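Visitor: give me the fold of what follows.
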Amino acid sequence: MRSLTVNYCKLLTPLRPSAVSCRCLSGNEPKMPPCDFVPDKYESLPYDHVVEVRKKNLSAALSTYYRKPLLLHQGHMQWLFDHEGRRYLDFFGGIVTVSVGHCHPKVTEAAKKQLGRLWHTTNIYLHSPLHEYAEKLTSRLPGKLKVLYLTNSGSEANDLALYMARIHTGNYDVISLRSGYHGSSPYTLGVTAFSAYKPGVANSFGCHTTMCPDVFRGIWGGSHCRDSPVQTTRSCSCSAGSCEAKDRYIDQLKEILNTSAAMRIAAFIAEPIMGVGGTVQYPKGFLKDAYEVVREKGGLCIADEVQTGFGRTGSHYWGFQTHDVMPDIVTMAKGIGNGFPMAAVVTTEEIATSFARALHFNTFGGNPVACAVGSAVLDVIEEEGLQDNCNTIGTYLMLELSKLRDKFEVVGDVRGKGLMIGVELVTDKESRKPLPAQELNVIWENCKDMGVLLGKGGLYNNIFRIKPPMCIRKEDADYAVAVLEAALNKYMDAKAR
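Guide: A predicted model of the protein is given here:
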């Protein structure tokens, strides 16, 4: 197993005395960990021209981050470089997509090699990259989950999973969790429970949502509910072996099934840990009980592993395994290709046979380059012990972040598992009222100015989403925590004036 301390900068670029520094520090800002990698000189479109093209030629629906959007030029492992050579620690991983590191040398080499051999052919022909990858990926899934369909995005994968469930069961209704996100295609928009993504036109009917089992912000929850190194500060009076919060959220699911949904349903879809919804973790045992209730109504259980898969949760390779459940269909994307546009649906032979009643075709699903990239990603995760790294560094990072929760009134909750972490900001701990987005943005912008890129999420957009490349080191975690602490101090000082 290759050590995580391998210096990838030296693998790709000779050490130069002029290695790019992060930025000019004021003296009070945390010092960015060193990196020997030197980015190429930016020689493309000027910044102002890029902004003008964005306004004129790209849809206004494509929003950007930050008051002055970053013009990114190059990436290397956990680092990103802008057009002026400034370095940033990517703590959002390209929206939880860069799994093994930006431009990882082994993955890059696999793509180059396949590009020189065969760019594209479809499923009407045999080609070894597809079949090698199918065997390799399905070997990492338990039970009867052995039949693979390759697609191009997480929305497309979830869309296909819903389609499969409806064909196999002969039922139509689907249940999802409020605040859950599963894509914005016409089919998946029905199970995405965020009004911000719904423009008000008809989308997939027959979709129903049940209460989000959020033990921090929800009606029920206590200090022993989560499978996480950090629990909520809410009190808990449950007796040993029982969880009142779990039981009550299951009652809510039963009520939806008995009142809003059809007598027989097609599926229940849920992420093992919510991503866009703000890294929400359910009470222990909730997903297991939910699967049982859903199956009693004839439904299949779909695990949306688009963000939680491939070792990111640390203790297990797949997020659903942390809940001790066996889904009927698993969807995956994002980290599957380390940023390369690919996704997958894995199911059982029985469900796959039902789906074969009619032709199904995807021009780019199973593309040779995508399969070569995906295969290299699987190898790197194993060879470099990245699942273990998620467990070790993720646990350490959460415990350090919990110290900020204890220090700052505005840090209401820290939660997650592995390198799937959320930090929820509130006006005060007693009310748990979400910190207004404009105030959170002040902290967020300051983190960026000091060199750390964070994501945002949650129904009220008041949660920092921390999902970095799985190759980060302890010194990166320490730096990110120090930056967040400095930004929080600056915010609190300004507020006190």
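
Visitor: make it CA atoms for all contacts and neighbour counts henceforth
Guide: Fine.

Visitor: how many neighbours does Glu43 have?
Guide: Close neighbours of Glu43, defined as other Cα atoms under 10 Å, add up to 8.

Visitor: go on, Gly200?
Guide: Neighbour number of Gly200 under other Cα under 10 Å is 8.

Visitor: and the one 5 residues further on, by the same measure?
Guide: By other Cα under 10 Å, the residues close to Phe205 number 14.

Visitor: does it sit in a helix or strand, and which one?
Guide: Following DSSP states H and E, there is no helix or strand that holds Phe205.

Visitor: give the contact list for the residue nearest to it when sequence neighbours are not counted.
Guide: Leaving aside its chain neighbours, Phe205 sits nearest to Gly190 (6.5 Å; criterion: Cα to Cα, 6 or more residues apart in numbering). Applying Cα atoms under 8 Å, 6 or more residues apart in numbering to Gly190 gives the contacts Asn203, Ser204, Phe205, Gly206, Cys207.

Visitor: any chance of those residues in CSV, with distance to Lys246 too?
Guide: Compiled in CSV, these are given as follows (distance: Cα to Cα, whole Å):
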residue, distance to Lys246
Asn203, 31
Ser204, 29
Phe205, 28
Gly206, 26
Cys207, 23
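
Visitor: one more to line up against the first:
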Amino acid sequence: MALRWQLLKRTVDNAKSALRHNQPGISLSGYFSTSPSFADAPPRLPPFDYQPRPYRGPSGDEVLLKRKKFLGPSLFHYYQKPLNIVEGKMQYLFDESGRRYLDAFAGIVTVSCGHCHPDILNAITEQSKLLQHATTIYLHHAIADFAEALAAKMPGNLKVVYFVNSGSEANELAMMMARLYTGNLEMISLRNAYHGGSSNTIGLTALNTWKYPLPQGEIHHAMNPDPYRGIFGSDASLYAKDVQDHIEYGTSGKVAGFIAETIQGVGGAVELAPGYLKQVYDIVRKAGGVCIADEVQTGFGRTGSHYWGFQTQDVIPDIVTMAKGIGNGLPLGAVVTTPEIASVLASKIQFNTYGGNPVCSAGGRAVLNVIDKEKRQSHCADVGPHLIQRLRDLQQRHDLIGDVRGRGLMVGVELVTDRKNKTPAKAETAVLFEQLRELGILIGKGGLHGNVFRIKPPMCFTKDDADFLAEALDYSMSRL
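Guide: Presented below is the predicted three-dimensional model:
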């Protein structure tokens, strides 16, 4: 194993050197080939009329040294040589040298409308000039206006909004709501899910390969309804029965709630088996529980077909949590629920010092306006299928691609060394990950085995960007 990783490192380093010196015929040992049937020239980024400012700050090496000295050692970074990103504009990022990269990950799906969108920047700047902070013990129109606009986007009776600072905090609050409203303690979440980094949400998460395995006595992890890797394929009924079994045999017969992402993000862009949530919501509600939809990554039109991910499963939850794309980079999250569930919190004080502060509220409202004005949902519905089709075309040519999945601009590409056995291609994924960066693409990586490319760009991502990404992936895979 050590020898294999030494070979991988040498391969990646050689690839970096060859591409930096603009050598079209890359001759590398072990993993890359120079067959004449492959295109000689690597694909190029689409044109973009923007010139970044000259960077005069500390170098990436200096930043890394300071980060290692003063920040927590648990922080990780992408790439063998970390990127020093200093500027962003729409779907592109720039490093300290001024080199442009296509951002196909949107800061972990956080940048919904594009980096430094002028409308959002203007809303934040103008509000900052007037008032940066006033807690909710005083009145301010920004939080009320934002809550009204957000509630208008929700179906059914989901009309009461709570603002927080992150997705972890949103899911913490949702879990507390469920327990207070039902009087029950036990929660059900899915294996392979991710719901945050706090002590309670880590218990919901069940990705203990890289999160702390804190003891959680009142949380049950149901079988993941994964159409590609799941034991029952796309049979939603059999997965739903597992939830029923947890309730009948693993609890007192009553639960506080069930929480799920509609498309698992960190878990590798896994879309749940069709019809799964409708069956499970019915089972959970009969057991006295409430249903929570985690829309931290799937919300705000990203799936293209619907504004909210849960709508793809034809359900209406009792509680919806959201963050990331809601603020286009601002520390902002929200929980939306019904007046009935919200009433249980009225018996005590529920307070958040920074949740819904004027600046974040102004920015969040601007995000909603931009999504509507620029028709970003329909844009995702147009560009997403084009990207997915390009990737599925690659799947026909490269046996390394085991699965292409997703909706709109939330896409996963799972790499395997054996399609029949679905053996995770961990080493190959690591090499391609570095190679794509050298070609100018920043992409996400995830899944239980770390073998899934997570493609979730800002929603201004174009068909030209999609073509470039597909061509770069084809170019890199052709040399493996």
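
Visitor: what remains of the contacts of Gly190 of structure 1 once you look at structure 2?
Guide: With both residues aligned by TM-score structural alignment, their matches' Cα atoms under 8 Å, the contacts of the contacts of Gly190 of structure 1 that structure 2 also has are Ser204, Cys207.

Visitor: for Ala222 of structure 2, see how far away the aligned partner of Phe268 of structure 1 in structure 2 is.
Guide: In structure 2, the residue matched to Phe268 of structure 1 (TM-score structural alignment) is Phe258. According to Cα to Cα, to the nearest Å, Phe258 of structure 2 and Ala222 of structure 2 sit 10 Å apart.

Visitor: then Met154 of structure 2?
Guide: For Met154 of structure 2, the distance to Ala222 of structure 2 - Cα to Cα - is 27 Å.

Visitor: the more surrounded of these two?
Guide: Ala222 (21 against 17).

Visitor: residue contacts, the closest residue to that one other than its chain neighbours?
Guide: Excluding the flanking residues, the one nearest Ala222 of structure 2 by Cα to Cα, 6+ apart is Leu190, at 4.8 Å. Listed by Cα under 8 Å, 6+ apart, the contact partners of Leu190 of structure 2 are Leu204, Thr205, Ala206, His221, Ala222, Met223, Asn224, Ile259, Ala260.

Visitor: if you rank these by neighbours, which is first?
Guide: That'd be Leu204 among those, by other Cα under 10 Å, with 31 neighbours.

Visitor: now the alignment partner in structure 1 of it: how far from Phe408 of structure 1?
Guide: Matched across to structure 1, Leu204 of structure 2 falls on Val191, judged by TM-score structural alignment. From Val191 of structure 1 across to Phe408 of structure 1, the span is 36 Å (Cα to Cα).

Visitor: and if you look at Pro33 of structure 1?
Guide: 25 Å.

Visitor: spit out the residues that contact Phe258 and Ala222 of structure 2 alike.
Guide: Ile188, Ser189.

Visitor: just the strands in the stretch 201-350 of structure 1 please.
Guide: Assigned by DSSP state E, counting those that start in this stretch, the stretch 201-350 of structure 1 shows strands spanning 207-210, 267-270, 300-304, 329-332, 343-347.

Visitor: could I get those as JSON lines with distance to Ala372 of structure 1?
Guide: Listed next are these as JSON lines, based on distance: least, Cα to Cα, whole Å:
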{"stretch": "strand 207-210", "distance to Ala372 of structure 1": "36"}
{"stretch": "strand 267-270", "distance to Ala372 of structure 1": "29"}
{"stretch": "strand 300-304", "distance to Ala372 of structure 1": "23"}
{"stretch": "strand 329-332", "distance to Ala372 of structure 1": "17"}
{"stretch": "strand 343-347", "distance to Ala372 of structure 1": "13"}
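
Visitor: which single one of the contacts of Gly190 of structure 1 is nearest to Lys68 of structure 1?
Guide: Asn203 (34.2 Å; Cα to Cα).
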